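A.B. asks: Have a look at this prediction, sequence included:
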Amino acid sequence: MIRRLASALGLLLLLGAMPWAAADEARVLLVANAGVDSPRLTRDTTRALFAMRQRTWPDGRAARIFVLPNRHPVHARFVKQRLSVYPHQLQLAWDRVVFSGTGQAPHRVATQAEMLEQIATTPGALGYLEREYLDDRVQVITIQ
């Protein structure tokens, strides 16, 4: 009984010492070119942009979407956490627009460093990055 109580107390102390902010930092953030005038997007608009069903920003400017490879862990986290879909569902949406001739797939980049560079230098660009890759050349977009 005392051993169980000590184990439970030790677990509580361990949980209390965990950096809860680390969970927030592990999130993948939606980022856009600094010239984009839409600081907030709804989840539906974000999904439509990444599924390539919507090709423009809410203000009418062309949107250029950048993604990491399907098997990249950051891609999987972004798609699950921020779009609430699975990577294979997003790939199916891309395949549908490409094979139907109604659109094209997003631009693929190999690394987050390349993602940062493309978003920073491409007008209307939208993508995602982990917090440590952010700099002042891009802006974080809030998903409502």
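C.D. replies: On my side now, so go ahead.

A.B. asks: rest of the way, CA atoms for contacts and neighbours
C.D. replies: Will do.

A.B. asks: and the longest helix belonging to the chain, what does it pack onto?
C.D. replies: With residue count as the measure and DSSP state H as the assignment, the chain has helix 2-17 as its longest helix. Helix 2-17 sits against no helix or strand, with contacts defined as 3 or more Cα pairs under 8 Å, 6 or more residues apart in numbering; DSSP states H and E.

A.B. asks: Okay, buried residues for it please.
C.D. replies: Across helix 2-17, burial judged by 16 or more other Cα atoms under 10 Å covers no residue at all.

A.B. asks: try it against this one:
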Amino acid sequence: MAAESLYVIVSAQSAVRSLSQKEVLALYTGRARTLPDGEVATPLDQLRDSTTRADFYQMLTGMDIARINSYWARLHFTGQVQPPPAVGDDAAVIQRLRADPSAIGYVTREPNNAAVRVVLRLP
């Protein structure tokens, strides 16, 4: 079952208040490496085979997960850029964001946690 909404989140310590879908797309496809404020961004993925990851890329890019995996395989092969590291589920993403103010991730539920901030809601 596909998620109805996904939430792109950053650490509450980040200066970023909101991001456009285009900005998040650039970060998660390796086309951009910094947040709008110039800070280097560390995008985090959920588990490679998770439905959450598949839903996220479908909502963000309009592409299915097989095409996204193929895209990253090509980029990885050419040595241009690495795909975002997979950290696990929603709780793992929030935990990483608490420890790394430059990280950006996505979760299935709107977080009720003062340590993180929603910067984009998909779709």
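C.D. replies: Looks like it arrived, so ask away. Quantities reported herein were computed from a predicted structural model and do not represent experimental measurements.

A.B. asks: Going toward the C-terminus from the longest helix of the first structure, what's the next helix or strand?
C.D. replies: Using DSSP states H and E, the helix or strand that directly follows helix 2-17 of the first structure along the chain is helix 21-25.

A.B. asks: Aligned counterpart of residue 80 of the first structure in the second structure, please.
C.D. replies: Alignment note (TM-score structural alignment): residue 80 of the first structure maps to residue 58 of the second structure.

A.B. asks: Does anything pack onto whichever helix or strand its match is part of? Which helices or strands?
C.D. replies: Residue 58 of the second structure is part of helix 51-61, with elements assigned from DSSP H and E. Judged by 3+ Cα pairs under 8 Å, 6+ apart, the packing partners of helix 51-61 of the second structure are helix 21-28, strand 45-46, helix 65-78, strand 116-122.

A.B. asks: Return the distance of the longest one from the chain's centre.
C.D. replies: Okay, so that is helix 65-78 of the second structure. Centroid separation for helix 65-78 of the second structure versus its chain: 16 Å, with Cα atoms, centre = their mean, to the nearest Å.

A.B. asks: ditto for the second one
C.D. replies: In terms of Cα atoms, centre = their mean, the centre of strand 45-46 of the second structure is found 7 Å from the chain centre.

A.B. asks: now it: which residue numbers in the first structure?
C.D. replies: Going by TM-score structural alignment, strand 45-46 of the second structure sits over residues 67-68 in the first structure.

A.B. asks: do the same with stretch 91-101 of the second structure
C.D. replies: Taken onto the first structure by TM-score structural alignment, stretch 91-101 of the second structure occupies residues 113-123 there.

A.B. asks: now for residue 48 of the first structure: what does it line up with in the second structure?
C.D. replies: Checking TM-score structural alignment: residue 48 of the first structure goes with residue 26.

A.B. asks: The residue positioned nearest the centre of the second structure in helix, strand or coil?
C.D. replies: Nearest to the mean C-alpha position of the second structure, by Cα atoms, centre = their mean, lies residue 105 at 3.9 Å. Following DSSP: H, G, I helix; E, B strand; the rest coil, we place residue 105 of the second structure in the strand state.

A.B. asks: The nearest residue to it once chain neighbours are set aside and residue 75 of the second structure, how far apart?
C.D. replies: Of all residues not flanking residue 105 of the second structure in the chain, residue 44 sits nearest, at 5.0 Å (Cα to Cα, 6 or more residues apart in numbering). Residue 44 of the second structure sits 17 Å away from residue 75 of the second structure, going by Cα to Cα, to the nearest Å.

A.B. asks: Of these two, which one has the most company?
C.D. replies: For residue 44 of the second structure and residue 75, the more surrounded residue by other Cα atoms under 10 Å is residue 44, and the numbers stand at 20 against 16.
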